[in-house]
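# Okay, sequence plus prediction incoming.
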Amino acid sequence: MTGPQRPTAALTSLDSALANLLECVRAVAPVDCLLENAVGAVAAGALQRAALPPHNTAMVDGWAMRAHDLVGASSYAPVLLQTAPVWVEAGDRLPPDCDCVLDENSVVQSAPLFEALAEAIPGEGVRRAGEDMAEGSGIVAAGQRIGATDLMIARSAGCDRLSVRRPIVRVLEVPAGDKRSTSAEFIAASAREAGARVMLAKADARDAQSIASAIGGDACDLLLIVGGSGVGRNDAAVAALAARGDVVAHGLALRPGRTAAVGRIGPTPVIVIPGTPSHALAAWLGLAQPVLDRLTMRMLRHPIVRPLARKIASAIGFSELVLLKAVDGDWRPLATGDLPLQQIATADAWLIVPAESEGYAAGAHIGALPL
């Protein structure tokens, strides 16, 4: 990295930078969304429905019967049925006096009579009322990120729309020297995955004036500027932010991600994210993701707790991103601070060691979030 190295004392702690960002962040207003457009969004409220299915339903094609009429029936000893059975198909409502479904070959007709060739137990071939979902059960919880399975359940319950929170995130790419959009595309994809509607733009050049012009006036709930966050001659994105708004902090006690910056343009929070992939990852996890969680009111993420296979050493005064891999029930640290792409590719989870900690001893039980 070119440019002068700042002493630790001149760096802003990750906790302070994040607290400043979150200070004025409020959840975006809920919007109604068609189910097919809801995947990835965060539910704005709990959705509960009546019992599912609402009545006893045939699970297979066959004859709707009463189990007590079939006692002792077999191919060797057919049972004469007193009433004609009703043919039903999977998904049909079961007749009110029936409690099982026999397959087609288990009933024979000798006009005008019917004989059963097999027994059945109550509930065989039947989905009872409320068996899929009891009355009042939640389909979607407030703050839950909506997945494909949630949509399947919502459709089964007769829903066609959901109330969601979907903030607008503008990702502004500062052109990289190698012309690749690796980090900007990663940030944009991560924001979409977190439930945001993403607008992706690119500055014409790497100078502050070009970046300031590209910031424009498009309304958004969070602005992420990717690239141009270095020190000295390489901090054009930070200079552009200063020209359009306020820089709260530039230079964070975060490894990797030291050259990240945070600020505001009016009420809109702004994060300047380093263009190097590992630094972009750290800035996303440590800064951008928590802001998006606040905007969407996403429920708390639950860490997976496992013992450490070996110790994690960390420098006091820096928050350090650690990548971990699950091996034989333990967390095995892969990399701390400097994160090669190979380690990112093989990691299962992550954690950020607090600035006041020297790390964790081997065997310590620690919580990590899926990567």
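In hand now; what should we look at? Numbers count the residues shown, from 1 in each chain.

# going forward, measure contacts between C-alpha atoms and count neighbours the same way
Noted.

# Identify the residue nearest the geometric centre of the chain.
The residue lying closest to the centre of the chain (CA atoms, centre = their mean) is Arg145, at 5.1 Å.

# What's the separation between that residue and Leu172?
25 Å (CA to CA, to the nearest Å).

# How about Ala64?
Taking CA to CA, one finds Ala64 at 62 Å from Leu172.

# Equivalent analysis for Leu18, please.
Shown here: Leu18 relative to Leu172, a distance of 20 Å by CA to CA.

# put this beside the first:
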Amino acid sequence: MSDLLRDAGFKELTRVSTARTRLRDVTTRHERTVRRSLVEADGCVLAEAVTSGQNVPHYDRAAMDGFAVRAEDTFGASSRAPNLLRVASDEVAPGDAVRVHTGSEIPPGADAVVMVEHAELVGDDLEVFDAVAEGENVAPEGEDVEEGQQLYEAGHRLRPSDLGLLKSTGVREVTVYELPRVAVIPTGEELVEENPEPGEVIETNGLTISRLVERWGGDASYHDIVTDDETSLREAVDNNLDSDIIVTTGGSSVGERDLIPEVIAEIGEVVVHGVALKPGHPVALGVVADTPIIMLPGYPVACIINAVQFLRPALKWAGGLPLDSFPTVEARLGRKIHSDVGDRTFVRVRLSEEDGERVATPTRASGSGVLSSVALADGWVEVPESSEGIASGDTVAVQNWEWLA
């Protein structure tokens, strides 16, 4: 990195959308597959279509508590003139009824179920007060799913309800894509794991980012701290090029100790350095040997915001996962937000209720090193590049960026 760049800082910043497009261009979807049990497959993407192994239900069953009957034996029944049937124990012969419960197999000879509230036992007989049609209150074999029916196509991300349906049809294992492998490498000579001395900082970014990777559908490897040394940084990257994505935290700006962009430029390519995003200008994106490298800033808030904007979509692209939007809630802005035109600004807010109205109050508009401003917030408000800010009292959309999906 030139001394001129270090002295001048970022002269030009890449727009968020452009930076994301460049990252997309160097991110490749992996094709590794694995057979997994249904429990292990939750959240995974199917690599093959899945068909039903059996009918569901696999027998004719009662859809209500009541009595299995021949429908024709109930014709003409009413509350004033009930039909009288014999109570049997197994098969239903003409004029018979057999007690059944919801889910019970329909006994031979029956073709309908009289609901328990429409009948009354009188000794060994049954008075039926309401006629039923053939098939009424009966769930026929295969009503839910037929054997051989295609349930899901390749590319579908499995949800808990999908797993339940698959199990009900006799499926026990599925072929899915492996979760994208993400190497998380915290960097910085000032970082320690515990008991910091003056000038030292407890490492938190690697922990946070590795857990976000797992939450977003990836397989994170959380590495030891790497000091600000070109040889050590190069070695850390080289040793993890079998990952689908490498993400570093810290050392991404233009200071004397910000070495990682220079290292990536020497062994690969830096496609973006400096993004018009606030807080978090000093993010860098690159590629080495077809492995995308996401270089996140060291300040915790900037690190998280850039991870959401770049690491999350890259992970989804690599794993063939859908890039769903975060859920949002509308609220009245409790205090004016200032923003610089040209920057996409993310303002952390707390939500509260005032006179029955939801109110969003900024926890902090600046301060990318104040981790509590994110951790104690309920979400953030995204201010577009074209805006100078948002006036107090305006309605804003608060993004719940920590949503589990």
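Done, it's in. What you see is a predicted model; the values in this text were computed from it and never measured.

# before we move on, back to that, who has more neighbours out of Leu18 and Leu172 of structure 1?
The residue with more neighbours, out of Leu18 of structure 1 and Leu172, is Leu172; 25 against 17, by other CA atoms under 10 Å.

# nearest spatial neighbour of the residue nearest to the centre of structure 1, skipping sequence neighbours?
By the measure of CA to CA, 6 or more residues apart in numbering, the closest residue to Arg145 of structure 1 outside its immediate chain neighbours is Val42, 4.3 Å from it.

# got the contact list for the one you found?
142-146, 164-166, 195, 296-298 (CA atoms under 8 Å, 6 or more residues apart in numbering).

# try Thr363 of structure 2
347-350, 373, 377.

# can you tell me the helix or strand for it?
Thr363 of structure 2 is part of strand 357-364 when elements are defined by DSSP states H and E.

# List the buried residues in that strand.
358-364 (16 or more other CA atoms under 10 Å).

# mean deviation of the helix or strand immediately after that strand in the chain from structure 1?
Per DSSP H and E, strand 357-364 of structure 2 leads on to helix 372-375 as the next helix or strand towards the C-terminus. Average distance, helix 372-375 of structure 2 versus aligned residues of structure 1 after superposition (mean CA distance after the TM-score superposition for structure 1): 3.5 Å.

# Can you find the partner of Ser387 of structure 2 in structure 1?
Aligned by TM-score structural alignment, Ser387 of structure 2 pairs with Ser357 of structure 1.

# Return the residues in contact with its match.
By CA under 8 Å, 6+ apart, the residues touching Ser357 of structure 1 are 314-316.

# again, only this time at 7 Å
Contacts for Ser357 of structure 1 (CA atoms under 7 Å, 6 or more residues apart in numbering) come out as 314, 316.

# re earlier: just confirm the residue nearest to the centre of structure 1 contacts Ala46, I think it does.
No: Arg145 of structure 1 is not in contact with Ala46 according to CA atoms under 7 Å; the separation is 11.8 Å.

# Give me the neighbour count for Leu300 of structure 1.
9.

# scratch that, Val39 of structure 1 is what I was asking about
Val39 of structure 1: 19 neighbours (other CA under 10 Å).

# aligned partner of it in structure 2?
Checking TM-score structural alignment: Val39 of structure 1 goes with Asp42.

# Can you verify its match is assigned to a helix?
No: counting by DSSP: H, G, I helix; E, B strand; the rest coil, Asp42 of structure 2 is not part of a helix but coil.

# Please name the residues that touch it.
Asp42 of structure 2 neighbours (CA under 7 Å, 6+ apart): 158-160.

# Looking at these, which is nearest Ser221 of structure 2?
Ser221 of structure 2 has its nearest neighbour among the contacts of Asp42 of structure 2 in Leu158, at 23.3 Å by CA to CA.

# List the contacts of the spatially closest residue to the closest one that is not a sequence neighbour.
The shortest distance from Leu158 of structure 2 to any non-neighbouring residue, by CA to CA, 6+ apart, is to Gly43 (5.1 Å). By CA under 7 Å, 6+ apart, the contact set of Gly43 of structure 2 is 157-159, 217.

# The helix ranked longest in structure 1 against structure 2, how far on average?
For structure 1, the helix with the greatest residue count under DSSP state H is helix 182-193. Compared with structure 2 after fitting, helix 182-193 of structure 1 deviates on average by 1.7 Å (mean CA distance after the TM-score superposition for structure 1).

# for that helix, the distance to its chain's centre please.
Taking CA atoms, centre = their mean, to the nearest Å, one finds the center of helix 182-193 of structure 1 at 14 Å from the center of the full chain.

# and Ser213 of structure 1, what pairs with it in structure 2?
Aligned by TM-score structural alignment, Ser213 of structure 1 pairs with Glu235 of structure 2.

# name the element that match belongs to?
Since the elements are taken from DSSP H and E, Glu235 of structure 2 ends up inside helix 230-238.
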